[in-house]
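Asks: below are the sequence and a predicted model; questions follow.
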Amino acid sequence: MVGRMQGHDSHRSVRATIWVRGRVQQVGFRWWTRARALEIGLTGYTSNLGDGRVQVVAEGSRADCERLLAALRGPGTPGRVSGVTEIWTAVGDGYDGFAIR
């Protein structure tokens, strides 16, 4: 994968857990989100929730997670986003790649 090298000492990783509201299921939203996360170089997953929201868990540098948040809030998303909420925590055990669940 082509991208900038991130040293563990110079870029502390964080986890952003994000909930996206609106018409975001059955419109390709999870696939689109995964593609954006992989382009940025994040790991984690995205999944549909029973209440119609999509949950995104992304790990990487704070700046890279902010880039994904900006994309999720931007005009180019599939469907129709009515709101995005996030919480920031320390990374967990980590993820291999970025999965759709």
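Replies: Looks like it came in fine. Numbering: from 1, shown residues only.
Asks: please count neighbours and contacts with C-alpha atoms only from this point.
Replies: Will do.
Asks: what about the closest residue to residue 17 other than its chain neighbours, which SS state?
Replies: Among residues not flanking residue 17 along the chain, residue 57 sits closest, at 4.5 Å (Cα to Cα, 6 or more residues apart in numbering). Following DSSP: H, G, I helix; E, B strand; the rest coil, we place residue 57 in the strand state.
Asks: below is an additional structure, to be compared with the one above:
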Amino acid sequence: MDKVRMHVFFSGRVQGVFFRAFTKENADRLGVNGWVRNLHDGRVEAVFEGPRDKVEKLLYMCRYEHPHARVDDVEIHYEEPENIVGFRVRY
């Protein structure tokens, strides 16, 4: 199993559209660990950690499958996995 950690910044219409709840729900369903939070500049920041195929699926879902968000840009940084357990919304 190829485990990865993706530190992601989503830009566009990603706040006020239940983006964090959508991300958590799908992370839990896929078994991806990490967290998601709103930033003061209007972006959403997230860390996805788990098997590469599941992390990439979650990234795809956040970018293209949210019914109300419009993701204009995604900035991705790969980091060393930290063995996070669970997925949570940070405030």
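Replies: Right, received. Where do you want to start? Fair warning: this is a prediction, and the values are worked out from it, not measured in the lab.
Asks: and the TM-score between them?
Replies: After superposition, the two chains reach a TM-score of 0.89 (TM-score structural alignment, normalised by the length of structure 2), with 90 aligned residues with a Cα RMSD of 1.3 Å.
Asks: on that earlier part again, quick one: map the residue nearest to residue 17 of structure 1 onto structure 2.
Replies: Alignment note (TM-score structural alignment): residue 57 of structure 1 maps to residue 47 of structure 2.
Asks: my guess is its match meets residue 37, correct?
Replies: No: Residue 47 of structure 2 lies out of contact with residue 37 (Cα atoms under 8 Å); the separation is 9.4 Å.
Asks: those two - which one has more neighbours?
Replies: Neighbour totals were compared for residue 47 of structure 2 and residue 37, and residue 47 leads with 22 against 18 (other Cα atoms under 10 Å).
Asks: where do the helices sit along structure 1?
Replies: 29-40, 62-73 (DSSP state H).
Asks: right, and the ones you listed - which one's nearest residue 17 of structure 1?
Replies: helix 62-73 (9.8 Å; Cα to Cα).
Asks: just put the helices of structure 1 in JSON lines and tack on distance to residue 82 of structure 1 and mean neighbour count.
Replies: JSON lines is the format used below for the helices of structure 1 (distance: least, Cα to Cα, whole Å; neighbours: other Cα atoms under 10 Å):
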{"stretch": "helix 29-40", "distance to residue 82 of structure 1": "13", "mean neighbour count": "19"}
{"stretch": "helix 62-73", "distance to residue 82 of structure 1": "9", "mean neighbour count": "18"}
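Asks: ok, for residue 73 of structure 2, nearest residue in space, not its chain neighbours?
Replies: residue 11 (5.1 Å).
Asks: quick check, that neighbour in contact with residue 69.
Replies: No: counting by Cα under 8 Å, residue 11 of structure 2 stays clear of residue 69, with 9.9 Å between them.
Asks: pull the contacting residues for the equivalent of residue 19 of structure 1 over in structure 2.
Replies: Alignment note (TM-score structural alignment): residue 19 of structure 1 maps to residue 9 of structure 2. Residue 9 of structure 2 is in contact with 43-46, 74-76, counting by Cα atoms under 8 Å, 6 or more residues apart in numbering.
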